[in-house]
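# Okay, predicted coordinates and the sequence, questions at the end:
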Amino acid sequence: MRLVTVATAPADPPVARADASRGRRAWAAHLLVASTALLLALWVTGGLWASPTTRTIAANPGDQAFFEGLLGYGVHLLRHGGDPFFTDLLNAPLGVNLAANTSITAYILLFAPLTMLAGPQVSYVTILTLNLACSAFAWYLFLHRHLVRHRAAAALGGLFCGFAPGLVSHANGHLNWTAGWIAPLLLWRVLTLREPGRWLRNGAILGAVVALCFSIAAEGLFFTALASGVFIGAWAAAPATRAQARAAAPTVLAALGVTAAVAGALLAYPLYMHFAGPQTFSGTGFDQREFSEDAAAYLAYPSRSVAGWAGLDRADLASNPTEQASFFGLPLIVLAGFATVTLWRHADAGRRATLRALLIVGAVFTVLSWGPRLRVLDDETHLPLPYATLARLPLFDSALPTRYALVVAGVLGILLALAAEWVLSTAGPRSRAAWAAAFTFALLPLLPLPVLTAERAPEPRFIADGTWREYVPDGGVLSALPFATNPGPDAQRWQAYTLARGGPVFRIPGGYFLGPGGPDGKGQIGTPLLPTDVLLQQAAHYGYLPPITDAEREQARRDFAYWNLQAVFLADRVIGSQGLLFHTTLEQTTTALLGPPERVDDVLVWRIRPGVDPVTPGG
């Protein structure tokens, strides 16, 4: 018999075991925060997930239709090619400058396979959900890496930033502004610029990140860059950190030069299209004085929150439900004040320089969010503010002041994380209990509720089955009635679903987008309405049945010829942002202009023959 000795491997040294244990705990914490963020995001968007094809954002169906159209256009680009920054599928015959709109180019290409497989409705709610979840998780990672050691403190700050009142309100339609992960990603790459010897690599990476962020949320990129500049300037000017800033300046400036070169190369064409391409414009289609934050809104509660559910909201202080950008509530503002005093008292000189710079960013962006004139409790005062001058400058002229408050949400999230870090590491048991109660009292009322959804009309079989091809060739001009606008976006939806299938497509007149045509050369929402368009909109939205004479028919002939419109159709159910539209009045008005329709599948269709009067005079 042979004896076999089995050699056993030596046990892992204590340091290795400790590192492995820490690694497991870190991954467990990451998974817990990510899961919490995803569950909260699914909670907020649950109304859409219940039925993506039959439900729409109640407060903002136009923006949802616009983004669904872009997602369908992404499939069209991959299948047939084209320009990601300009399309003639909308606003026939002029087209739309997508670079001057929020074209979310990276998203529409990345999610094109899902859009083709499941439809733009599913891609839309998927992106919306991931935006919220990734925003919270990205802020958590950034805070833990750069500002706090306790993961619980980073999780608190990250979840607040990801589900702050402004982010939840922008979940009412906006795939750009809910991409709150852009800010911590950019800030992380900015902080790496001072690493010695890596200016080329770090500058190139930041340039690529800038290009990515521009393709998703150019306005958010501008806000983050502006906030970074204010913070760095304030931090570098502090006596305690001036020497560090001076030592890092050559490396940072060299890296920024690389960033500018890389981003400039990647964005050369999009920037040209944005500022000088066809159908571009200056300014915005929105009134900056109207879209400014009310000073009292910082102390109010948002409508889609626990406090709002309890009837404590002040939605009347916002321009619309999508723009409740501050609405932090008085308890949180008071907590932030106490946290600032506490952190300042216990901070060394370097930490105070960081805290001072953070507070300066918060103050600057609070004042910017108030817009050109101070408004308090929905009463505009005569007190002019700095934005009255800034509004005339490039980039500032295209931004909406109320959205600067989203940066303030980031500042508050960082303060919450720093305060929680101090409580967990320094405060005694009694103090911890008091702080825990204060955090609960300030944050519990802000827990988000799901965004409200409403019914949307089902896609007509006339579109879904491709019957429309018998009336309009590939690339021809066809429209549902009424023509697409923000209050009635169905025509834009039906085009989006057709684009997502990757086959033949049709163009539409009008649409919901930003384009030229506003006062003083500025932009406006949609295209200037032609007389026939006005008739149809009045019939659909107000039930107004105008007298139709030969003059209106002749005008209709000219308008249809301008659009090169070949057919229009009316679905059995037409739903706008305020509910059902006036189907009978719309049918009667169109029949008076074009004659009797054909019944095809589940729609009424009117053919339009070029060069022929719509109906016999007097008929």
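Perfect, thanks for sending it.
# use CA for all of it now, contacts and neighbours both
OK.
# Helices along the stretch 251-400 of the chain, start to end?
Assigned by DSSP state H, counting those that start in this stretch, the stretch 251-400 of the chain shows helices spanning 306-309, 330-346, 349-369, 387-390.
# next up, a second structure to put side by side with the first:
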Amino acid sequence: MKLRSIFITFSTLLLYFLFAILIFGVAWKNSFHDWLTHCIGGGTDSISFVWFLAWWPFAINHGLDPFVTKLLWAPSGVNLAWTTSIPSLAILSWPITAKFGPIASYNTLIILSPVLAAWSAFLMIREIIREWWPAFLGGYLFGFSTYEFGQLLGHLNLTFTAAIPLFLWVCILASKRSWKTWKTSVMLAMLLAFQFYTSSEIFTTFTIFLVAALACSYFFYATQYRVSLKTTFLGLAWGYIGALLLMSPILVAMFDSSKQFSGGSAPSIIGFGTDLLNYFIPTPVTWLGGSSMTFITHLFSGDYAEDGGYIGLPLLTILITIIMKYWSEQKIRILIIMLGIIVVASFGPILHVAGIPISTAPWILLYHLPLLGYALPSRFMMYAWLVMGIMVAVWVVDAHRKRDAIIRSGLTMLGLVCIFPNPNIYNNWSPTHVPHFFSSKTICRLMPKNTSLIVVPFGLSGDSMLYQAAAGMCFSMAEGYTGSVPYPFNLWHVVIPLTKGQYNEINPAHLASYISTYHVSRVAVLTGIPLEKNARNMLAESGMASRMTYGSVRLYERGHDFLSPPLTSTGVALQHEEFMTKWEASNQERNRRAIIKTCDTLGIPQGVPQDIYTWLLNHHLAH
């Protein structure tokens, strides 16, 4: 019996893996060579994760502090403890990185993310209902949800979510089998630490919703399950204490004042709540109907990677049925309440409908708390999908007649078809191109010691971090993309125009000062890029001279007329203040025009949305 159970368990894992192979076009469309040279999803976020996967093995092999790198934003560097540097996944995939390179590791982790998420949810749900088929459906609903496949467009840290269902599975096993507290605590501590080293954002938000779930459980079950709940609370408490010990290296790095190079500020989460229409209308991430609804979904205030709320009519019908039928049952009522809490929280501080701010939402009460300002509310839908997976599985298994079981299974499968990912997105991998100048490590021989390089396209607009990883991390750059621009680089007027390719707007003297201040000895310009002529003119006016061309790379050095002392810190600050004033005014005007355009598209009055936007500006929420 035990062997049969093990066989079924791993057969389920294989089945989920086959679904992923189908969606990602592995073998039948994308070859082994593509696995090494193409990125699933693509985009700058993907490249930054490829770099992180290369960085951790490199740092450990060379005896460097892995939480701080001076290869990016040199010479001051970046405190990676405050970035999404995924040390857990980098170490997990180290053998693949060593053998095939970081791109292969990235693609492997991306493919495994929905597979392991679905399988871990299956294990957890099966422990609750003891039936394979409903648990399989519930696991699929979580692992192959619109949230998961939206984040698969480039957010590896947010797709590798298997630790969350595994955490709940361990809690259920510990309760049912009366595990010793130390055993429960050790397993929970390892899962929590793994999650923190993968995504501190998910660790934080999971803790919040876990506390909410425990509060609901205690409120409803305090009398009949008081002893069991106290045991669970004790195991969780020791689990978190153990996790803090395991997390101590990164926590020390985060709060070590000597490593505070990260700088930057919390991103605005105002526009990253789940739009109310997103629950009913698919984005292009979804196969059925997604491409035909872009005239509405393009109005959503976030982007398609963050719009993970689409449920579809069949699943919505199932959820309404469950709420009506099972509200009187306490165990299901807790799930319903938690689903409601999560969905409302996912609206963010401001409720949007078709991108238009309608009113404030409850999350505004928590918006300014530490760490939560960094958490995008639309990402809370990951927890909603997990709760929905449990609810749907319970609903399917509760069919008392064969006919009802067939109908419920059929409606659930129809719901899964409605949220099936768009293969045209996920089996068309993005090619990466590393110029021979970098892959052959020619750059390593040309860079003087204690100097840095700038690559154009600059920062997040280019693939300079990929080139650095391909060259074996043999040179430093006075640029990069690790989230926000770190201090003191965020004070420089030249950084944003360089990133956006607005070369004509850059003061040549300011660029020369930037180059001098950060010991830049070479600037590499890729030929054939948009506005290449403007970039070359910008460098020439700054006193940089073109010395040589290596294939698709033109290399610049300081010329004889390069005479520019570094700006003082006061000068940089004043320059930055002037620029930010103009930039914020431009952003506000652009936002107002967007509101007018959206209102005209939907045929609604402009007054209320404009008033709400003005209120947001006055309360410093829209910056």
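Structure's in. What do you need? None of these values were measured; they are calculated from a predicted model.
# okay, the helices of the stretch 251-400 of the first structure, which one's buried deepest?
helix 349-369 (a mean of 20; mean count of other C-alpha atoms under 10 Å).
# re earlier: could the helices of the stretch 251-400 of the first structure go into a markdown table alongside distance to residue 482 of the first structure?
Shown next, in a markdown table, are these (distance: least, C-alpha to C-alpha, whole Å):
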| stretch | distance to residue 482 of the first structure |
| --- | --- |
| helix 306-309 | 35 |
| helix 330-346 | 45 |
| helix 349-369 | 36 |
| helix 387-390 | 38 |
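# Would you tell me which of those gets closest to residue 187 of the first structure?
With C-alpha to C-alpha as the criterion, residue 187 of the first structure lies closest to helix 349-369 of the helices of the stretch 251-400 of the first structure, at 12.9 Å.
# which other helices and strands contact that closest one?
The contact analysis (3 or more C-alpha pairs under 8 Å, 6 or more residues apart in numbering; DSSP states H and E) places helix 349-369 of the first structure against helix 199-237, helix 405-425.
# Residues contacting that helix, please?
Residues outside helix 349-369 of the first structure that contact it (C-alpha atoms under 8 Å, 6 or more residues apart in numbering): 227, 230-232, 234-235, 238, 240-241, 292-293, 344, 385-387, 401-405, 407-408, 411.
# between it and helix 199-237, how many degrees?
Calculated by axes from the mean of the first three to the mean of the last three C-alpha atoms, to 10 degrees, helix 349-369 of the first structure forms an angle of 90 degrees with helix 199-237.
# what about helix 349-369 of the first structure, distance to the chain center?
Chain-centre distance of helix 349-369 of the first structure: 25 Å, with C-alpha atoms, centre = their mean, to the nearest Å.
# Next, count neighbours for residue 249 of the second structure.
12 (other C-alpha atoms under 10 Å).
# residue in the first structure matching it?
Mapped onto the first structure by TM-score structural alignment, residue 249 of the second structure lines up with residue 269.
# what separates that match from residue 195 of the first structure, distance-wise?
Taking C-alpha to C-alpha, to the nearest Å as the measure, residue 269 of the first structure falls 31 Å from residue 195 of the first structure.
# can you give me the strands in the stretch 1-150 of the second structure?
Using DSSP state E, counting those that start in this stretch, the strands of the stretch 1-150 of the second structure run over 38-39, 68-69, 78-79.
# Return the most buried member of these.
Highest mean neighbour count of the strands of the stretch 1-150 of the second structure: strand 78-79, a mean of 25 (counted as mean count of other C-alpha under 10 Å).
# how far apart are that strand and its match in the first structure?
In the superposition with the first structure, the average deviation recorded for strand 78-79 of the second structure is 1.7 Å (mean C-alpha distance after the TM-score superposition for the first structure).
# residues making contact with that strand?
By C-alpha under 8 Å, 6+ apart, the surrounding residues in contact with strand 78-79 of the second structure are 67, 68, 69, 70, 72, 253, 254, 259, 260, 261, 262, 486.
# Geometrically speaking, which residue is the centre of the second structure?
Note on the second structure: the residue nearest the mean C-alpha position is residue 155, at 3.5 Å, using C-alpha atoms, centre = their mean.
# What lines up with residue 463 of the first structure in the second structure?
Using TM-score structural alignment as the criterion, residue 463 of the first structure maps onto residue 438 of the second structure.
# How about residue 247 of the first structure?
By TM-score structural alignment, residue 247 of the first structure lines up with residue 227.
# Give me the helices and strands touching the helix or strand harbouring that match, please.
Per DSSP states H and E, residue 227 of the second structure falls inside helix 226-246. Where contact means 3+ C-alpha pairs under 8 Å, 6+ apart, helix 226-246 of the second structure is packed against helix 163-177, helix 181-198.
# about what we covered before: so the match of residue 463 of the first structure is in which element?
Element membership for residue 438 of the second structure, per DSSP H and E: helix 436-439.
# ok, residue 499 of the second structure touching residue 463?
No. Judged on C-alpha atoms under 8 Å, residue 499 of the second structure makes no contact with residue 463 at a distance of 11.7 Å.
# Farthest from the middle of the second structure: give me that residue.
In the second structure, counting by C-alpha atoms, centre = their mean, residue 560 sits farthest out from the average C-alpha position, at 45.4 Å.
# In the second structure, where's the longest helix?
Within the second structure, and with DSSP state H defining each element, the longest helix by residue count is helix 569-602.
# residue range for the next helix or strand after that helix in the first structure?
Note on helix 569-602 of the second structure: by DSSP H and E, the next helix or strand toward the C-terminus is helix 607-618. The counterpart of helix 607-618 of the second structure in the first structure, using TM-score structural alignment, is absent.
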